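S.K.: Quick one: sequence plus predicted model below, questions after.
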Amino acid sequence: MSSLFEKHRSTLETALEVIRHRGFWSAYPEMPSTRFYGEQAKEEGQQAYDALLNKDFSLPGYPEQGRAGNEQSPYGVALGIRYPVASAETLLKQSQEAGKVWANTPLDVRMGICLEILARLNSMSFEIANAVMHTSGQAFPMAFQAGGPNAQDRALEALAYAWAEMSQIPGQTDWVKPQGRAGDLVLEKHWRIIPRGVSVLIGCQTFPTWNSYSAFFANLVTGNTVIAKPHPSAILPMAITVRVAREVLSEQGLPADVVLLAAEDDGMGMAKQLALHPDVALIDYTGATAFGQWLRTQAATPLVYTEEAGVNSIVLGSTDDFEAMCQNIAFSLTLYSGQMCTTPQNLFVPRDGVLVNGERKTFDEVTAGISNAVDALLADPVRAVMVTGAIANEATLERVAAMRGAGRLIRDSAALPGMEQVRTATPLIQALDASDENIYGAECFGPVSFVIAVDDVEEGIRRATQLARTKGAITGAIYETDEKRLAQAVDAFAQAGVNLSVNLVGGIFVNQSAAFSDFHGTGANPAGNCCFADSAFVANRFRVAMWRRLKK
């Protein structure tokens, strides 16, 4: 076994055990604490990030043909970083050359390298957190957790699934078939894992590492080379990742071009150029549905893994704790200004209200309860920006403005006071009727939510799951104390391919997805065709070839 594999073996073995029982475990502490990362980690991470600004980003050995980069922080400053770029043809040529060596690198060596990359990225979590914060607009606590340790956990989860699939294939065996008096027929058989080839990873702005690391590491460990094509507004987090990967590869005497960065300025069209090239074997994509559909129909390879837009819903029927329910929903609507693929958009509420300990709260009391909970959450401006973060791009603000007047106003969206240079927007909440599906029946990305009057809980379940089947959904939730209705909801959401959260209160929210336990997405509705992570996510990234001969 390779030295790096032995160094990190226990981490992999624990991950393999946890994905079988799916209990709580995290390999990489998500709290930005000196206890885990050292007394100087935060300061050193800030300094490392600051040192990258207003400079050319260095990627030693990269086949550079120019520079690009125009990232603007949603917190009001330009990053000023220029990244090396190369044409699609050049990147593919270099990737294929490196792939000849990488494909023949033993599995334990590849795994050891991947685990070492993750360990180094974890040690750089404060630097990466600043990079994620100033490209995505996430507040620092979320940028640290989601951009650093949580993303690293998802990567390790994918590595564990890949190892489980590949390690069950033996390298060789003697196949013995009894032939009676003629003696045994013996064949010497050998099997080899064959990677698909060059993979292209098309990232998003809002979660540049969390939504990319599963595929990045799944492709690497299965022997494929990786061309990382980050969003033009969020290059830095993946550029840091690529640099670390190339450093580890070079140290192990392997071609750094196993991992390449496809940086670009907005409008250069690199994603389409790569997707249409016949030498690309695998594509992973996170982003809007329109481009996801284009990839699935037009890309040169049929192996396209996507996470796309969806319409997430909450059905409100009854609760034992109205205040706690409203607070939980308010946080879910407000967190990162609704810019999460897991954020609920539609809240289906019976016209005659919600039962609370046997007494009915009217529809208007429910909407007021949620709106007031949002106001209370955001009352302290310092805490407010830690919850909302910043708006990643202007298009989201324009979307919020365009949706004003779409329904009866419950709560208007506004910029956070005292944050003039930061792009912010609090939740816009409007009341609609079930008949207004032309408004609530499509994703409205950002801090926009609809409280929709339905005849009863059953209609809410029916409409929520129908939207999931037709438009897609990553998450679903319900507040209901009647066990019979809960059973109906569980069946309906499962049949729609949606993971369901029930009666969440306190410190757990529908937005959250825990590696090693929660399957993120299902691949069973239009919000995406894969899951982070399961066996299906990794198993088709490689094939198995055999050679055999008679053994004398």
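M.R.: Thanks, I have the structure now.
S.K.: CA atoms for contacts and neighbours, from now on please.
M.R.: OK.
S.K.: the helices in the stretch 151-300 of the chain, which residues?
M.R.: Assigned by DSSP state H, counting those that start in this stretch, the helices in the stretch 151-300 of the chain fall at 213-221, 236-251, 270-275, 289-298.
S.K.: Would you mind giving these as JSON lines with mean neighbour count and distance to residue 21 added?
M.R.: Listed next are the helices of the stretch 151-300 of the chain as JSON lines, based on neighbours: other C-alpha atoms under 10 Å; distance: least, C-alpha to C-alpha, whole Å:
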{"stretch": "helix 213-221", "mean neighbour count": "27", "distance to residue 21": "20"}
{"stretch": "helix 236-251", "mean neighbour count": "21", "distance to residue 21": "30"}
{"stretch": "helix 270-275", "mean neighbour count": "20", "distance to residue 21": "37"}
{"stretch": "helix 289-298", "mean neighbour count": "16", "distance to residue 21": "33"}
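S.K.: Quick one, which of those helices gets closest to residue 370.
M.R.: Ranking the helices of the stretch 151-300 of the chain by proximity to residue 370 (C-alpha to C-alpha) places helix 289-298 first, at 29.5 Å.
S.K.: quick one: secondary structure of residue 349?
M.R.: strand (DSSP: H, G, I helix; E, B strand; the rest coil).
S.K.: what's near enough to touch the residue most central in space within the chain?
M.R.: The centre of the chain sits closest to residue 211, judged by C-alpha atoms, centre = their mean, with a distance of 2.6 Å. Residue 211 makes contact with 151, 203, 204, 286, according to C-alpha atoms under 8 Å, 6 or more residues apart in numbering.
S.K.: then this one, side by side with the first:
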Amino acid sequence: MAYDGPTAMYIDGEWVARGENGTAPLTAPFDGRTLAVVPVGGSTDVDRAVRAAGAALRSGLPLHRRLEVLEAAAVAIGARREEFARTIALECAKPIRTARVEVGRAVDTIRFSVAAARTLGVESVPLDATAGGAGRTTFTKRVPIGVVGAIAPFNFPLNLVVHKVAPALAVGCPVVLKPATQTPLSSLLLAQVFHAAGLPAGWLNVVCGSGSQVGHAVATHPDVAYVTFTGSPQVGWGIAAAAPKKKVRLELGSNAPLIVDRESDWAAAADQAVFGGYVQAGQSCVSTQRIFVHEDVVDAFTERLAAATRELVVGDPLDEAVDVSAVINEGEAVRVEKWITEAVAGGARLVVGGDRSGAVVSPTILRDVDRTAKIQCQEVFGPVVTVNTFTDFGEAIAAANDSDFGLNAGVFTTNLQHALRAIDELEFGSVYINDVPTVRADQQPYGGVKESGNTREGPRFAMEEMTELKFVTMR
């Protein structure tokens, strides 16, 4: 199926077919077919978009109108669910069934933003609690921080874009969006939906192009007040360093651990780890990567995990039967393959998979992997899990914490003391008991510590970040 949706950038309410740097073909990761020819923007396109967003901010848009537009957009996306899902599948090789789930989540994210906006308001401060404050009436109100620069990743090209756009619009912040270079089409479809929903010019601008040019221009533009970035730690912390006076909020990577205790439903853990490790070819910030299993159950756990992994269907993302498709490009597939080879050379045992065809890496299990192997200590962002053993539960917690990252961690145990200890001692933004770490509810406070970022997303929490508190006193 060919893509037949919008291919032009969206700036100041107009469609722009050619960017500062011309145009470029966009190819499908799975089979290399040309999907579209898209604009390649630059700093002048970003400047025009930021100026349009600034004008929209100064003009203002009442809350009830913003919410009407958001509600209309949610309805429209739901009505065009299949079109959005096929676009996602084509541009990032996400299996079509998984892509449909993403579309549904994006609709929910918009609706959570609408609900949060209805209650995000004025708070009273009792100044007369001290003698000096007597006779004063005070309150705080939230005001938009300004123009939001949003830099989005490829792995959730609709929902993670919506996680930035919907909260910003809900609180009255116009947006300049830079979608991932490989996945601009979902963002352009989203702009089309908002345009049709009646969003005035300047409130949403989509500029396609590279991170080094468009992303850098968005992050460093003097009239962008807030930058929200999801992607790799190297790029994210680089953006923060390049814009030290801005509010830069980062949601970055991880190599999420799963601990399977001796006292646990280890069979359920193995079944869920198949989803956690291989959904969208392991290209998730919270993809289950490092699995630590008690020595008494590790053989049975690995056998069950391997059997289920061998049953996964690998192939064309538009095939309804497919569970795992390509990673984002062949270069990334080659890197994942190299990391697997290096781990095996370092003493790891290949249980399942390990082979590559083009951009498709077969779902892979490695056992007894050295802690210094790249596939163990870095973020693989591919369909690979490692299985290592432990004897003592404290040893498992230490191994899980032995990481530069700290986004999500999962623990399977029926031992209450172990569960409580894990909650206290695991150094992660979220801890899931009797669940894999590959979990995100769109309304939760989502984010991590250490190299995994410096924020909590989720509509209400993002909206608090995108506003400033103004304190008012009346005497």
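M.R.: Received it, and whenever you're ready, just let me know what you need. Please read all numbers here as calculations on a predicted model, not as lab measurements.
S.K.: overall similarity of the pair, as a TM-score.
M.R.: After superposition, the two chains reach a TM-score (TM-score structural alignment, normalised by the length of structure 2) of 0.85; 459 aligned residues with a C-alpha RMSD of 3.4 Å.
S.K.: just to revisit the earlier point, closest to residue 122 of structure 1 out of the helices of the stretch 151-300 of structure 1?
M.R.: Per C-alpha to C-alpha, nearest to residue 122 of structure 1 of these: helix 236-251, 10.6 Å.
S.K.: what's in contact with the closest one?
M.R.: Under C-alpha under 8 Å, 6+ apart, the answer for helix 236-251 of structure 1 is 59, 113-114, 116-117, 120-121, 128, 131-132, 135, 208-209, 228, 230, 255-261.
S.K.: can you check stretch 307-319 of structure 2 too?
M.R.: With C-alpha under 8 Å, 6+ apart as the criterion, stretch 307-319 of structure 2 contacts 30, 86, 89-90, 93-96, 271, 274, 321-326, 352, 360, 362-364.
S.K.: hmm, back to that, out of the contacts of residue 211 of structure 1, the closest to residue 307 of structure 1 would be?
M.R.: Within the contacts of residue 211 of structure 1, proximity to residue 307 of structure 1 (C-alpha to C-alpha) peaks at residue 286, which comes in at 4.8 Å.
S.K.: burial measure for the residue nearest to that closest one when sequence neighbours are not counted, as a count.
M.R.: Among residues not flanking residue 286 of structure 1 along the chain, residue 307 sits closest, at 4.8 Å (C-alpha to C-alpha, 6 or more residues apart in numbering). By other C-alpha atoms under 10 Å, 26 other residues sit near residue 307 of structure 1.
S.K.: For residue 451 of structure 1, which three-state class applies?
M.R.: Assignment for residue 451 of structure 1 (three-state DSSP): strand.
S.K.: so it makes contact with residue 344?
M.R.: No: using C-alpha atoms under 8 Å, residue 451 of structure 1 is not in contact with residue 344; the gap is 10.8 Å.
S.K.: What lines up with residue 106 of structure 2 in structure 1?
M.R.: Alignment note: residue 106 of structure 2 maps to residue 151 in structure 1; criterion TM-score structural alignment.
S.K.: tell me the contacts of the closest residue to its match other than its chain neighbours?
M.R.: Take residue 151 of structure 1 and drop its neighbours on the chain: the residue closest to it by C-alpha to C-alpha, 6+ apart is residue 210, 4.2 Å away. Shown in contact with residue 210 of structure 1 (C-alpha under 8 Å, 6+ apart): 146, 147, 148, 150, 151, 152, 154.
S.K.: mind checking how far the fifth one is from residue 196 of structure 1?
M.R.: What that stands for is residue 151 of structure 1. 24 Å (C-alpha to C-alpha, to the nearest Å).
S.K.: Which of those two has more residues huddled nearby?
M.R.: residue 151 (26 against 20).
S.K.: Hmm, that one is touching residue 217, no?
M.R.: No: judged on C-alpha under 8 Å, residue 151 of structure 1 makes no contact with residue 217 at a distance of 11.0 Å.
S.K.: What does the residue nearest to the centre of structure 1 correspond to in structure 2?
M.R.: Alignment note (TM-score structural alignment): residue 211 of structure 1 maps to residue 160 of structure 2.
S.K.: gap between that match and residue 422 of structure 2?
M.R.: Distance, residue 160 of structure 2 to residue 422 of structure 2, using C-alpha to C-alpha: 29 Å.
S.K.: ok, for residue 349 of structure 2, nearest residue in space, not its chain neighbours?
M.R.: In space, residue 349 of structure 2 is closest to residue 367, 5.1 Å off (C-alpha to C-alpha, 6+ apart).
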